[in-house]
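*Asks:* what shape does this take:
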Amino acid sequence: MAYAIMRAKKLANMGSVAASMQHCYRERETHNADQERTPHNQHLVAKSTDEAMGKLRDLLPEKRRKDAVLAVEYVMTATPEWFAKATPEQEKAFFQQSLQWLADKYGADRIVTASIHRDETTPHLSAFVVPMTQDKRLSAKEFIGSRDKMRADQTTYAACLANLGLERGIEGSKATHQTIQQHYAALERGVKPLATITPKAVEPRVLRKGLFSSDVETPEAVAERLSKAVNEGFAGVIATASTALQERRRAKEMQDTANDLRKRLDSIQGPFKGLTKAQVIEVLRVAMTFQVENKKAKEHGQAIRREQGKAGPDRGR
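*Replies:* Here you go, the predicted model:
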């Protein structure tokens, strides 16, 4: 199964907004980006951090709270397997429909900039929107201020991409969210053998050499270093298992839904068992006739009561 993935991050000061935009425009070193593929990135709305920051300043209201969220950064993508099989037309539709979802939620004029990144592990859209209400107030709370709103966003976002074969992740999942890059990197590690701990790795390392003595790792430092290595090694296995578990849960949900529909269908079909098609049609015709007559009788009774209500005061004089 292929899933739509969407993350939102609130940015409350100009420095954090500019830093995130510089990452999107590759104006600062990006270690997880393939420089050979960077020219394939696309920048929409604004072509540089300076231009995007200018649009942001023009859009922000002069009067605002000091702690107000200035922008919400969105990362929108799909499971790697979907992009691996997607046609150029499907990929183009994915980014267009994702951007349209943002425009429908905030308003097209609230989108400061958006970038399509193709130089990282999985293609994705990075977009910055100003959470400004129709009456010109900054209020991230009104857009993404509760779990219910964020859950609804995940549902509507997946729905707008359903025509591309993408689904929503399991609702109510208790999984701790990693960054998208961390999750994909862990998945890649999950298909590789775990690193082994050698006898040399257990030996305390020399931290600093002196003329007459040297500082070496304490037993606690050795344990911490090895524990970190083991955790990093198992991260891939855990990520792979988590993905498989989600798929199994999704399959079970679909099976439970099918079983429920089957039971409801059986309860409806039960009274008609043994009847011919003509007899079923006749039963339905009679039932509809009774339904119409009951409705007319009810309306007639209501009309009589209304007339009696109008006549009541006259009789009391």
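
*Asks:* from now on I want contacts and neighbour counts done on CA atoms only, so please keep to that.
*Replies:* Noted.

*Asks:* report the contact partners of the residue lying closest to residue 115 once chain neighbours are set aside.
*Replies:* In space, and not counting its chain neighbours, residue 115 is closest to residue 43: 4.4 Å by CA to CA, 6 or more residues apart in numbering. Shown in contact with residue 43 (CA atoms under 8 Å, 6 or more residues apart in numbering): 25, 113-116.

*Asks:* from those residues, pick the one nearest residue 185.
*Replies:* Closest approach to residue 185 among the contacts of residue 43 (CA to CA): residue 116, at 19.5 Å.

*Asks:* now the second one, please; I'll put the structures next to each other:
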Amino acid sequence: MPARDDEEGLRLGRRIGGGILHAPGPRSFAILRCAKIKTLGNMGASLQHTFRERDTPNADARRTPDNTVLVGGDTSRAVLDAWKDRAPENIRSNAVHGLEYFVGGSPEALKAMSREEQDAYFTDALDWLNRLLKKSARRNGFPSGWSAAFGFGLVEAMSVGA
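*Replies:* You can find the predicted model right below:
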């Protein structure tokens, strides 16, 4: 599918497995990936990976303390409990329980940023994603409180250092 400009002015190149938000500058880009969470077991496993509560061999354990929770609980249990508190009483067996969004960027661009600039980048990305999802939710008839990751009005986001 060809790239297009969205109404926020970002260039979105579409491909299977995610899209790339192109920011100005050489070799400077944002990465956006979305994945369906189809079971609570999948959600728990994803959260344990995110919070480094399970073995995560692709992460540098020395940098885990640099991770920052932008919104929501700071453990997988806290996020799951919040999800359960907001979930409807009856959930279809084939329902998507949530959406997981990953936002990253080109290593060159992120390494050139200070920690404060990195945190601002991820905060801006979360704000952009929330605006985009709220517009989509209104267009498609979802409740007005619906927002980013993990559905049912719950937003969980981290600025991940490792």
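
*Asks:* using JSON lines, please lay out the contacts of residue 43 of structure 1 together with secondary structure and distance to residue 268 of structure 1.
*Replies:* Shown next, in JSON lines, are the contacts of residue 43 of structure 1 (DSSP: H, G, I helix; E, B strand; the rest coil; distance: CA to CA, whole Å):
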{"residue": "25", "secondary structure": "coil", "distance to residue 268 of structure 1": "59"}
{"residue": "113", "secondary structure": "strand", "distance to residue 268 of structure 1": "53"}
{"residue": "114", "secondary structure": "strand", "distance to residue 268 of structure 1": "51"}
{"residue": "115", "secondary structure": "strand", "distance to residue 268 of structure 1": "52"}
{"residue": "116", "secondary structure": "strand", "distance to residue 268 of structure 1": "51"}
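
*Asks:* that older thread, now the residue nearest to residue 115 of structure 1, what's its secondary structure?
*Replies:* Assigned with DSSP: H, G, I helix; E, B strand; the rest coil, residue 43 of structure 1 falls in the strand class.

*Asks:* pretty sure residue 119 of structure 1 is in a strand, no?
*Replies:* No. Applying three-state DSSP, one finds residue 119 of structure 1 to be coil, outside a strand.

*Asks:* just to check, it is in contact with residue 30?
*Replies:* No. Here residue 119 of structure 1 lies out of contact with residue 30, judged by CA atoms under 8 Å, at a distance of 10.1 Å.

*Asks:* show me where the stretch 51-200 of structure 1 has its helices.
*Replies:* Counting by DSSP state H, counting those that start in this stretch, the stretch 51-200 of structure 1 has helices at residues 80-85, 88-106, 140-144, 147-160, 180-190, 199-202.

*Asks:* got a ChimeraX select line for the buried ones in the contacts of residue 43 of structure 1?
*Replies:* The buried residues among the contacts of residue 43 of structure 1 can be selected in ChimeraX (16 or more other CA atoms under 10 Å) with this line:
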select :25,113,114,115,116
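
*Asks:* nearest to residue 15 of structure 1 among the contacts of residue 43 of structure 1?
*Replies:* residue 25 (15.3 Å).

*Asks:* look up how far residue 42 of structure 2 lies from the residue nearest the centre of structure 2.
*Replies:* Centroid-nearest residue in structure 2: residue 101, 2.8 Å away (criterion: CA atoms, centre = their mean). Using CA to CA, to the nearest Å, one gets 14 Å for the distance from residue 101 of structure 2 to residue 42 of structure 2.

*Asks:* likewise for residue 118 of structure 2?
*Replies:* Where residue 42 of structure 2 is concerned, residue 118 of structure 2 sits at a distance of 28 Å (CA to CA).

*Asks:* more neighbours, these two?
*Replies:* A direct count of neighbours by other CA atoms under 10 Å for residue 118 of structure 2 and residue 42 places residue 118 higher, at 19 against 14.

*Asks:* please consider this matter closed, and thank you.
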